[in-house]
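K.L.:
Mind folding the following:
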Amino acid sequence: MSGTPLVPPHRKLSTSRTPGMHRSTPRRHFQASGAHYMETEIEILGPMAVRCAGTVQHLQSAQARVAFARLVLAGPEGVTRDELADVIWPGELPPTWASALRTLVSRLRAVVEPLPGGPAEPLVNRGGRYVLELGGEVVVDVLAATGAVATAHTALDAGDMVTAARLATRAADRLRFPFLSEHEGDWVCEQRERLADYLVAALEIAGRAALRAGDHGRAARLAEEATARAPERESAHRCLMAVHEAMGNRGEALRAYQRLRRYLAEELGADPSPETEAAYLALLGPSSAGGPPGGAPASGHRPVPFVGRRREMATLAGAWSRAAAGRRQFVLVTGESGIGRTRLLREAGAAVAAEGGLVLVGRCDPATTVPYQPLVEALDSYVAASPEDPLDAVSPAAREPLRRLLPSFGVPCPPGELPERPILFAAMTQLLLVAAAERPCAVLIDDAHWATPQTVELLRHLLRATADARLCVVLTARSDLPTAAQRRVQVGLDEAMLPLEHAGEASEVALGGLDLASTRALVQKLGTAAVAGAAHGDPVRRAFARSGGNPFMLLEMLRGTGPDVVPPAVARLVAAKQAAIGRDATRLLQVAAVADPPLTFDSVAGVADLDTLSALDALEALLNIGLLTEVTAAGSRHPDRPAIYEFRHDIVRQAVNEKMSDARRRHVASRQRAAAGSRRDADPRLSRTGADRA
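P.N.:
Presented below is the predicted three-dimensional model:
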């Protein structure tokens, strides 16, 4: 169920001017700051009233109110006598209904005839239809409110958050009033449903405007009200998910999705729409409240198209196909920061969901206090969204450990009070097998390099114990790991792959940069001209060369002032990497940033004034974290020469260089010139980045 659009397409509630029809003026009614005086205002919602020149007329009988509402909203089309009678008496018509209707119409004429600027006889019988014609500046609250919702939606799309919030909030305030609460019947119920749709749309628009304005508390309240009023409306739940994600509360965002999924399964027997599944998968990335590359686009940025990656997606699709056929698969996706691991995982998850697979997601956070965090998140999402009690399908021995571990069963117990690992591992394995037996299942875990040793141990156990399950486990991990602990996690994941690789049940997807064709496709789809700031040549090719096709760096250059300027986000990423490598490695890196190519170990170590072992440690740190890369002797045309090193991305070299003080830059350059005669082993065919290597 995809949910109704933000603005329900109910043409009968149009506010356009039609000859012979009163004009509804949502601009005056909802945009005039503090001005509530209208020449004539008809309030249908709540206590029905006609306000004119300081006087107020109320319609006393329920029959008069429903008849008046029907005539007002019919506009120039009018209603037949039978249609009007069916609205007034929705059940069986009384024997004297014809004379009673004439009497009622006469009373309504007394209400509308005194209106200034109107025709002498506003309520007439024309061609067998009753038509109510109101002249002058007449505002009908229903039409003004629904028109304001449409205008607010347009303002939201245009980025005018102030106007969108003001119009949507005032529309919602009016639409909360009941519509003919004392009356029933098909027409009344239809109008209530339409107005309820408009109210939820107004709440969504106001909530999204508040979210974009950074008022997260208000956005959350509005989104909660929208989901409470329309629990089946997926767009309202997506709004709530976005609010919680923006607040950095990914757990609540996941629970909002789970509540929707359970409701759809229990009440409608349906799954969430692909758009909602995509929003769920987007929670894999870092919170929009902050985080490293790979998260949701920043405010004001267009969504990034997915380009290239055909080979990688084909590998993942093949693994999923084998898993769906009953042969468990494990895929490890690796790559440097900003290379697009999370985005690839999202696209793979969307493809699985589109094929009817069960997608369970989790992510490893560096400072988590949740034991076995990614698998707890993945399995808890299955439990929370299951219409039946999933514990009925596991053994009695597994139920209590799962109740104590998974949040959906209550408040989890402290980690120190959890059952022993063999018991806990067996229980989680049973639950995962139950999920995979229900339908083919993909478990997607992002940022596995942050996993705890206990989580890696659990992953290895699950992989060993699920050989015949319709299960595909996909993990992403950085290949440029700054700490020994993270590298140990990588080693554990590699060891978990070995026995599965031999059986053809595991594979690694090593993500590199986008190629030039994909880069050009990305620029074309984004419609950006930012790279026009290149100093010379083909700006797209230059941005590609300087970024090495790294999507994060590439996009930052496209969105900035061109490929010749270091974007602030790239500078922050480089600074974060420098902070993780230590003093000696930083000194070696600074020398490399200033030195002329080619870079050899002896040349940079000598200028950095480091002894051999310290320089080797520093060099290995720079290689591990992906700032430098090695051009091996076997890869050059001179295999007898020592290895040569280069920056993986030229934009990184520039960022390091610009962060240095002028004094340090002059000092390094001076030492390099002094050492050039005796220690430089140059090869003119090697450039700083290796892009022009022969």
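K.L.:
make it CA atoms for all contacts and neighbour counts henceforth
P.N.:
Fine.
K.L.:
Please enumerate the strands of the stretch 301-450 of the chain.
P.N.:
329-335, 358-363, 441-446 (DSSP state E, counting those that start in this stretch).
K.L.:
Most tightly packed of those?
P.N.:
strand 441-446 (a mean of 26; mean count of other Cα atoms under 10 Å).
K.L.:
Packing partners of that one?
P.N.:
The contact analysis (3 or more Cα pairs under 8 Å, 6 or more residues apart in numbering; DSSP states H and E) places strand 441-446 against helix 341-354, strand 358-363, helix 373-385, strand 471-478.
K.L.:
gap between Thr429 and Ala319?
P.N.:
Distance of Thr429 to Ala319, given as Cα to Cα, to the nearest Å: 20 Å.
K.L.:
Any idea which of the strands of the stretch 301-450 of the chain gets closest to Ala246?
P.N.:
Ala246 lies closest to strand 358-363 among the strands of the stretch 301-450 of the chain, at 16.5 Å (Cα to Cα).
K.L.:
Burial check on the closest residue to Leu432 other than its chain neighbours, number of neighbours?
P.N.:
Nearest residue to Leu432, sequence neighbours excluded (Cα to Cα, 6 or more residues apart in numbering): Leu379, at 7.0 Å. Residue neighbour count, defined by other Cα atoms under 10 Å, stands at 22 for Leu379.
K.L.:
I have a second one here; can you model it like the first so I can compare?
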Amino acid sequence: MYFRVLGPVEAADEPIALGGRERLVLAMLLINADRVTPSDRLIDTVWSRPPQSARQQLHNLIARLRRKLDATGALIVTRPLGYQLALTDHGLDLHAFRLSVLRGREHLQDEQYDDARIELDTALSLWRGDALADLSGDWAAATRESLHRERVAAGEALAQAQLATHDHAGVLETVQALLATDPLHEGLHDLRLRALARSGRRTEALGAYQDLRRRLVAEFGVEPGPDLQETHCSLLQDVDPPLASPRHVPRQLPRPIALAGRDEILVQLTDVLRTPEPRPGTVLLVGAGGIGKTSLAVVLADRVQDGYPDGTLYAELDGTSREPRDPDEIIDRFLRALGAAAPPTHARREERLALYRSAIANRRVLVVLDDALDEQQVRHLLPPSPRSAAIVTSRHRLAGLDDVLRRNVPTLSTEVAVDLLQAGRDGLALSAVQLCGHLPLALMVVAARLASGAVDLSEVVDHLSEEHIRLDELAIGDVDVRASIALSYDGHLSEPAQRLLRRVAAVSVTTWPAWFAGVVLEDDVLLGSRALDELVDVHLVEPCGRDAAGQLRFTLHPLVAAFAGERAAREEDLSAVADCRRTATMAWLGLASQADDGFGHGLRPVVGPDGATIPAGHPPRRVSVAAEQPAAWFDAEIDSIRDLVHALTRAGELNLAAALVLRSDGYLVVRGEMHVRAGLLRRVVDCSDLVLRWGVLRSLFHTAAEAGRFSELADLAQSQLDVARKLDAGAMEQNALVQLGCALRELGRFEEATARFEEASSGAMARNDTMMIALAHGHLGVLLARTGHPARGAALIAENLRAERERGPSRRLSIWLTTYADCLALTGDLAAAEQALDEAEQLAKSLEDRSVLLDVVQTRAAIALRADDIDRAEHLLNDSSASVGSDAEPTDGELRLRADILLARGRATEALPLLERALLRHRREGVRLELAQDLARLAAVHAALGQQDRARQQHSELVVLLRDLGIGVDDLQLPAVVAQAGGYNLLEISSE
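P.N.:
Take a look at the predicted model:
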């Protein structure tokens, strides 16, 4: 397929009906062909006010384009940050135009003028009117103007080739058409004068010069440029104008320094700036202070300046100082460097600008502008000719500049940063790099301090680790990281933006969403948005893109955070900082409460006496994402919640921290983040609010149970029971009794466990709490099922299932369904067991609960093993392992199942270490029923290996343990592969 943009946008092979937005998106992808066009840029161009559904609408729009243009999907490819139109075998008139222009210029440079004319004629013949003629809008207008400049430059090159081949009429025809659209282009006028003079029309040429001069003086107050004046002098002297005028060639770059870690960006931008005419306009290097923008700009300019034979101009604009340079001063300096006389000091700015533009209009120059303050300081210094280019550095994005290629200068990679320190690759060097935030300026200071020999790396790391003195360590001579950051903070920020930066540091979250800015600025959304824009513009705050919930997120560089923390300590009183932290916490807590309520985890709510519950917080105004997308919101915010909990506990705000932890608890359960969950709970277990403490202890009990730390369970449940009795809260007391019963059950103290379940059930009956009665009966049913009474256990578990169903679909329901299925399988009702597992799996999938899904699959495998379907059991178990990853710690159930399968396969040697591993764990935790299961299997494995002495030793220990537990070996309900391994009938020997 062949595409055209040099005129109306179309596919030339066949007529394809495109809507307005489809045509615009196709044009943007074609103009940027073979490169990624960011989704955000497409959205901002297609919609002046993007709707919330813009990303989905763009996705649908791209899908329609694919269907209409290339059903294979190879033409428009989805990339991580946007879309790429891959031309491959397709054609584009713009690429053909640029290729012909490139060849034409090469022929022109080699004085092969006839070949140059052919190529340039071919290039210009591809135009069918104005580029993007059927598109409107700012992007289309700016792109159309840029392409028009390319067309004019190609026409100028064609006229030069025509002049060299004495085709004066051709020059006049070419130039006249171009001047109709660009009437003050001095290069075209110069070619016209030369063609008129050489075709014997010298008087007409002199008149044309005077006409142009009068217009320039009348409209702009300036004389024609030096090239035109030189041609005019030749006309007055009645001699042929020279082929070229003598020019000054300034080379003003400072000495470049050696750069580390910038090869990739240097290669990319070098290729850009070496692109054949027309040049790419302006390369803008943006980044925070100390990131290395100036060094990068100088090295880049040094690499490419040979492609700009008419000179390299360089100016320091001092945009971060208190006295930025006046653009008029820079223009005068550039004019002198170009050999042109600067205008008098009283001349108007328009006159200066006209002289400057005339001086560089037909030259190929590179302009380097360092440390720009704003668009106004830069705009008039940029070369107007497409033959020239500029490199600009700034801490600001300068969003008002058009036709700019922006590149954010990144921090250094860890490898490069460590090498820069020249201190080896050990842990100390890595720590130093992390504490410097990979910032080149900070690393240079550390490297200089190390080179001085006054300190060693361990001392540097110790000092950098002390946050209150970190910035003191990052100063040497006149290089000072704190001073570099202060230039942006003190020189270019409004008071609200300074306040926002201080408060972000005070709250101590690593990343935060956009709404946070308004919350900490007195709940003023507009003020917060403006202040955040300021901070982003000067790179004191960096955007992180959109998170899982679609929120824009932001972050602070670690050294900026340290600086902001210093200013917060100096400029905010302690009560204001504490109030700010509490306000932010209440906002996160409000959204966490909304997400928690809609998450479907099924955890019983924490309800104290008189209905006391976890505080609900205060969600920010007009922020609905937590209620609409609870899982995605927690995915996006959990790291910030962890940061906030740490900050609150350091400040002694344990009750507020505990509320936030408990509101995040269900999410962490479903996501299987047990280590994170346990760490947060342990941080807040000493909170003074007894209702919150009870909730924390309850959750700690569950984390210990799921981690297999059974020895901790009884103490945690007893602590929970003590708190409930202090509160005189019946429901809380009975819940704690159930958990104490579960702990005693795991420890093999079955009579005591039964008593606790019955005590809880009796108390719940007195309060007519049917849910608590069912829960106590359900856990009693588990005990019965695991000690040889599956039918009685199934009946009690079914009672609890009915109660859970009344509460609606939840994680708890899926867990009890899995437990019920295991119990049904022991009774022989395999069809009902599979049905319960199907329901449990569906629920777990809806919650993306990998932990429950793993339990479901392993339960299916155990059922298959009992049915002697070894292949299915192994297949299911392997699938479950693949789903959680090879690095995950196997559960007790998985170890036991794998050992049983290996034993069935006749691979008892491989089963042995798995069972010994489980045995060690259960001995340590004192889980006697599980220990009995391990001993039975070990006896079977040793028998299968012919090690009868070892088998009888394990068996003897098993008999003693079973007598102590008050159950028989048949109550263990072992699969046949274990009970009869290697001709060893465990049941028979057990009865001896």
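K.L.:
Quick TM-score on the pair, please.
P.N.:
In this superposition the chains share a TM-score of 0.34, using TM-score structural alignment, normalised by the length of structure 1; 257 aligned residues with a Cα RMSD of 3.4 Å.
K.L.:
before we move on, the earlier item: you'd agree the residue nearest to Leu432 of structure 1 is up against Gln373?
P.N.:
No. Counting by Cα atoms under 8 Å, Gln373 is not a contact partner of Leu379 of structure 1; they are 10.1 Å apart.
K.L.:
So between Thr429 and Ala319 of structure 1, which is more surrounded?
P.N.:
Each of Thr429 of structure 1 and Ala319 has its neighbours counted (other Cα under 10 Å); Ala319 has more, 25 against 22.
K.L.:
State the distance from the more buried one to Ser99 of structure 1.
P.N.:
Counting by Cα to Cα, the gap from Ala319 of structure 1 to Ser99 of structure 1 is 76 Å.
K.L.:
buried residues in the lengthiest helix in structure 2?
P.N.:
The single longest helix within structure 2, with elements called by DSSP state H, is helix 138-164. By neighbour count on 16 or more other Cα atoms under 10 Å, the buried set for helix 138-164 of structure 2 is 139-140, 143-144, 146-164.
K.L.:
I'd like to know which elements it is packed against.
P.N.:
Looks like helix 138-164 of structure 2 contacts helix 93-109, helix 113-125, helix 168-179, helix 186-198 (3+ Cα pairs under 8 Å, 6+ apart).
K.L.:
Could you name the helices and strands sitting against the first one?
P.N.:
Put plainly, it is helix 93-109 of structure 2. Taking 3+ Cα pairs under 8 Å, 6+ apart as the contact cut, helix 93-109 of structure 2 packs with strand 2-4, helix 113-125, helix 138-164.
K.L.:
how about a cut-off of 6 Å?
P.N.:
For helix 93-109 of structure 2, the packing partners by 3 or more Cα pairs under 6 Å, 6 or more residues apart in numbering; DSSP states H and E come out as helix 113-125.
K.L.:
Which other helices and strands does the helix it packs on contact?
P.N.:
Helices and strands touching helix 113-125 of structure 2, by 3+ Cα pairs under 6 Å, 6+ apart, are helix 93-109, helix 138-164.
K.L.:
got the ones you listed as TSV, with distance to Ala447 of structure 2 columns?
P.N.:
Output for those, formatted as TSV (distance: least, Cα to Cα, whole Å):
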stretch	distance to Ala447 of structure 2
helix 93-109	46
helix 138-164	45
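K.L.:
right, and those - which one's nearest Leu236 of structure 2?
P.N.:
helix 138-164 (20.3 Å).
K.L.:
Between helix 113-125 and that closest one, find me the angle.
P.N.:
On the basis of axes from the mean of the first three to the mean of the last three Cα atoms, to 10 degrees, helix 138-164 of structure 2 is oriented at 150 degrees to helix 113-125.
K.L.:
Skip ahead from the helix or strand hosting Val243 of structure 1 and say which helix or strand is next.
P.N.:
Using DSSP states H and E, the element containing Val243 of structure 1 is helix 234-246. Going down the chain from helix 234-246 of structure 1, the next helix or strand is helix 250-263, by DSSP H and E.
K.L.:
Give me the angle between the next helix or strand after that following helix and helix 341-354.
P.N.:
With elements assigned by DSSP H and E, the helix or strand that comes after helix 250-263 of structure 1 is helix 274-282. Put simply, helix 274-282 of structure 1 runs at 140 degrees to helix 341-354, going by the same axes, to 10 degrees.
K.L.:
Packing partners of helix 274-282 of structure 1?
P.N.:
Taking 3+ Cα pairs under 6 Å, 6+ apart as the contact cut, helix 274-282 of structure 1 packs with no helix or strand.
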